[in-house]
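Trainee: sequence first, then the predicted structure:
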Amino acid sequence: MTRWRSFSSRAAAWLLITTVLLASCALADIPKTPGLSAGGSKKDKLKAEKLPPCKACTALVNSFRDGIRRTERSKHDGGDAAWEEERLGSYKTSELRLVEIQEALCQDVVRGEDQCHQLAEDYEAQIEVWWKNHQTTDPDLHRWLCVEQAAVCCPDGFYGPNCDPCPTCFGNGKCKGNGTRKGNGRCACEAGYAGENCDSCGAEHYEAFRDETKLLCSPCHRACATGGCTGAGPNACRVCRSGWLMDSGRGGCVDVDECITANPCTKQQFCVNNEGSYSCLECDKSCDGCSGDGPDLCDKCADGYELRDGMCTGTETQSAEDATEDKPQTDDDRTTDDEETPATVEEVQPNDEL
């Protein structure tokens, strides 16, 4: 009896170990879902993201506005127009419509969806008050809820805890904290503008227009290096960029012709001067050195070519080779060894004995 119990215990242990091993193998064979990791999917991370207070409230309001548009009902053709008007009018501000909107609230939010659902619960009472008592007289839900009730946003053009007015930034920048209860109200200038109120031009820009309310800054000419310019064109540069030289007589920057001063190209190339730079292009194949493009601008003719009528022209042998190289290949030229050797009768006749 004792021996039987010992055998049963060992059998039960082996059965348990086998079951665990089989389960582990089965789990290992299950394919992993793409995009999922120990930290969760990208979608889950976006849902759980925490937005700043004003942005979060704005996302909730935008979702509610989408719900209003989604639940709009137009009049039907025919029937009693007065009855339709009365019925639709009552639905517009009804609790039924509010419930329809709230059921889908925040489902369209990508970033901060979880936070949006929490805010919907926190502000549920305020939203119901606005829906019943204020949506006709005060239709701007964002101002009513986010600015006045929750006090997490400011109207556009205001910033900070007390919603102080933003500076104008001369129309060339944005007030830091604009529309929120955050920020210091300083101007963040657009590219090309500088100054506390964005009322001056930045580096490498010049003043193209100014009046009492507007400033327009334009970029300096590409010839100008760091140091900027006094106006448009290369003549207004204070310092010249590489590839340009300051003209001591006329002032301003003059393009350097590297093709003359440096001769930067190889023997089988010719130089083309560009504004502030240069390019090296290949000579014609008939040339042994050249000063430009074409067989008439060769320094001398390459092997197999001779000078005729001011142009390097191929000799008879070279002309034939060039013609062969330039001739497009046809189907007749694409013959194989099998096509060139006629097949014998024995090779093409079927074997009737098979």
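Mentor: Nice, thanks for sending it over. Numbers count the residues shown, from 1 in each chain.

Trainee: make it CA atoms for all contacts and neighbour counts henceforth
Mentor: Noted.

Trainee: which residues in the protein form helices?
Mentor: Taking DSSP state H as the criterion, the chain carries its helices at 2-29, 42-48, 53-70, 81-92, 95-103, 113-122, 124-129, 141, 258-261, 316-326, 337-340, 345-348.

Trainee: any chance of these in a markdown table, plus mean neighbour count?
Mentor: A markdown table is the format used below for the helices of the chain (neighbours: other CA atoms under 10 Å):
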| stretch | mean neighbour count |
| --- | --- |
| helix 2-29 | 10 |
| helix 42-48 | 15 |
| helix 53-70 | 19 |
| helix 81-92 | 13 |
| helix 95-103 | 15 |
| helix 113-122 | 18 |
| helix 124-129 | 14 |
| helix 141 | 20 |
| helix 258-261 | 14 |
| helix 316-326 | 12 |
| helix 337-340 | 8 |
| helix 345-348 | 8 |
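
Trainee: check it against this one:
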Amino acid sequence: MHLCSAGPSALRQLLLLALLSIAVSAAPDKCSVCNRLTEAFEQGLQRTAKDNFGGGQHALGGEPPWQLGQQRNSPCGHTDEGKEEAVACHALLEQFEEPLEGWWFGDFRRDPGKSAAKAAAALRELLCVRTGGLCCQHGAFGPQCAACPVCGLRGHCDGNGTRAGSGRCTCDSGYRGELCDQCETGRYLATAEPLLCLACHPACGSAGCVDGPSESNCRDCATGYQPAEASGAADGRVSCIDVDECAATPGPCAGPNETCVNSPGSFACDCLPGFQRPAAGGDCQPAETAAGTDGDSAETGGDSAETGDDSAESSGESAETGGESAETGGESAETGGESAETATPAMDKEEL
């Protein structure tokens, strides 16, 4: 059965599927919530297009269809939880229930060939723009839904489709101009229709390049590059070549056992075969020595930990010695007690 022959339970199911997707993540901004609602409604249409919605219970378990406005089953959540998105969601449900059902049984069912995307666009126009006044049509912005400027394919109108924004063109990366129709410095115009700006060659400097990705189309040279001999054209085009820092005398790598390795626009000081630089830095050393140095550092750390253990052991012995002293004192006191006991019978004999 086609979607357009669906009954009330189908509408309620689609609403449930749509609102479940926005109940948690929806922002309190009403236009955003409304957009999410219509987008999720489109997804629901796509998912359920092959099902039969002629009647009976909906597909989400065996429970009765969800009823609009009843918080008990509402996917918006409970407003007493104090969540702004839940409050905004419930407000939209109450506001849109009647026009939504009118659209479902009217325009939507009268056009059985309409795609889910077109149906969702028509629903947004009805609910978010005309009925709710929450959003603008695409191509308009601000409280009065003024027309957006034409930002081309490489930018977008700030606030497009909303009741907010400045209406200025916000350009994509690599583009500039009031209408985003120019290339940023560091890029060149690859095609005009459609407008496409691509990055200049890395050899080109801050002034960018003329009209191509080659190092021969630069306006100036980047650090690590220099103009080639006899380069330079009437249009300011310069051909840039790599500077071989390793060919300089003296070379940039003066440390023992290291060599200079040139690379485009740069260089590196690498250790000779059989040598390596210690993890802590410094000169290149024989691989065994460098590895031993790193091991010694780890061993030193281990010795420190061992010394700490010895200190703890010494403290334990001191405590044990103290315990023995206390025990000796106890024995002395006990001996004194026995002496006093021995003297008592002697005194009794004299009295006799």
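Mentor: Structure received. Source: prediction; values computed, not measured.

Trainee: TM value for the aligned chains?
Mentor: Here the superposed chains carry a TM-score of 0.54, computed using TM-score structural alignment, normalised by the length of the second structure; 231 aligned residues with a CA RMSD of 4.2 Å.

Trainee: before we move on, back to that, closest to residue 207 of the first structure out of the helices of the first structure?
Mentor: Proximity to residue 207 of the first structure (CA to CA) singles out helix 258-261 among the helices of the first structure, at 32.5 Å.

Trainee: what's that closest one packed up against?
Mentor: Applying 3 or more CA pairs under 8 Å, 6 or more residues apart in numbering; DSSP states H and E, one finds that helix 258-261 of the first structure contacts strand 269-274, strand 277-282.

Trainee: what sits up against that helix?
Mentor: Helix 258-261 of the first structure is contacted from outside by 264, 271, 272, 273, 277, 278, using CA atoms under 8 Å, 6 or more residues apart in numbering.

Trainee: wait, residue 225 of the first structure sits on residue 243?
Mentor: No: the pair residue 225 of the first structure and residue 243 does not pass the contact test of CA atoms under 8 Å, sitting 10.6 Å apart.

Trainee: spatially nearest residue to residue 260 of the second structure (excluding sequence neighbours)?
Mentor: Residue nearest to residue 260 of the second structure in three dimensions, not counting chain neighbours: residue 269, with 4.7 Å by CA to CA, 6 or more residues apart in numbering.

Trainee: burial count for residue 130 of the first structure?
Mentor: Number of residues near residue 130 of the first structure (other CA atoms under 10 Å) recorded here: 18.

Trainee: the counterpart of it in the second structure and residue 325 of the second structure: what is the separation?
Mentor: Under the alignment (TM-score structural alignment), residue 130 of the first structure pairs with residue 103 in the second structure. Between residue 103 of the second structure and residue 325 of the second structure the distance is 97 Å, computed by CA to CA, to the nearest Å.

Trainee: and what of residue 261 of the second structure?
Mentor: Taking CA to CA, one finds residue 261 of the second structure at 72 Å from residue 325 of the second structure.

Trainee: what about the two, which has more around it?
Mentor: Per other CA under 10 Å, whichever of residue 261 of the second structure and residue 325 has more neighbours is residue 261, with 15 against 12.

Trainee: corresponding residue for that one in the first structure?
Mentor: In the first structure, the residue matched to residue 261 of the second structure (TM-score structural alignment) is residue 272.

Trainee: residue 160 of the second structure now?
Mentor: Using TM-score structural alignment, the equivalent of residue 160 of the second structure in the first structure is residue 178.

Trainee: for that match, list the residues it contacts.
Mentor: Applying CA under 8 Å, 6+ apart to residue 178 of the first structure gives the contacts 154, 156, 157, 158, 159, 166, 185.

Trainee: repeat that for 10 Å
Mentor: The neighbours of residue 178 of the first structure, taking CA atoms under 10 Å, 6 or more residues apart in numbering as the test, are 153-160, 163-167, 184-187.

Trainee: residue 273 of the second structure now?
Mentor: Counted by CA under 10 Å, 6+ apart, residue 273 of the second structure has contacts 257, 258, 259, 286, 287.

Trainee: from residue 258 of the second structure, how far out is it?
Mentor: Distance of residue 273 of the second structure to residue 258 of the second structure, given as CA to CA: 9 Å.

Trainee: now the terminal residues of stretch 49-57 of the second structure, how far apart.
Mentor: End-to-end distance of stretch 49-57 of the second structure (CA to CA): 17 Å.

Trainee: next: stretch 112-130 of the first structure.
Mentor: The first residue of stretch 112-130 of the first structure is 24 Å away from its last residue (CA to CA).

Trainee: stretch 125-136 of the first structure too?
Mentor: Terminal residues of stretch 125-136 of the first structure lie 18 Å apart, using CA to CA.

Trainee: which position in the first structure aligns with residue 183 of the second structure?
Mentor: Match for residue 183 of the second structure (TM-score structural alignment): residue 201.

Trainee: where's its match relative to residue 44 of the first structure, distance?
Mentor: In this view, residue 201 of the first structure and residue 44 of the first structure are 45 Å apart by CA to CA.

Trainee: do the same with residue 168 of the first structure
Mentor: Going from residue 168 of the first structure to residue 44 of the first structure by CA to CA gives 40 Å.

Trainee: now swap in residue 263 of the first structure and tell me
Mentor: For residue 263 of the first structure, the distance to residue 44 of the first structure (CA to CA) stands at 62 Å.

Trainee: which residue lines up with residue 243 of the second structure in the first structure?
Mentor: In the first structure, the residue paired with residue 243 of the second structure according to TM-score structural alignment is residue 256.

Trainee: how many neighbours does its match have?
Mentor: Neighbour count of residue 256 of the first structure, defined by other CA under 10 Å: 20.

Trainee: that one and residue 263 of the first structure, how far apart?
Mentor: Taking CA to CA, one finds residue 256 of the first structure at 12 Å from residue 263 of the first structure.

Trainee: coming back round to it: can you pull the contacts of the match of residue 183 of the second structure?
Mentor: Residues in contact with residue 201 of the first structure, defined by CA under 10 Å, 6+ apart, are 191, 192, 193, 194, 195, 207, 208, 215, 216, 217, 218, 219.

Trainee: ok, and those in the second structure?
Mentor: For these, the aligned pairs still in contact in the second structure (both residues aligned by TM-score structural alignment, their matches' CA atoms under 10 Å) are 191, 192, 193, 194, 195, 207, 208, 215, 216, 217, 218, 219.

Trainee: identify those among those that sit within strands.
Mentor: 193, 194, 207, 208, 215, 216, 217, 218, 219 (DSSP state E).

Trainee: which residue packs closest to the third one, ignoring adjacent ones?
Mentor: Translated: residue 207 of the first structure. residue 217 (4.7 Å).
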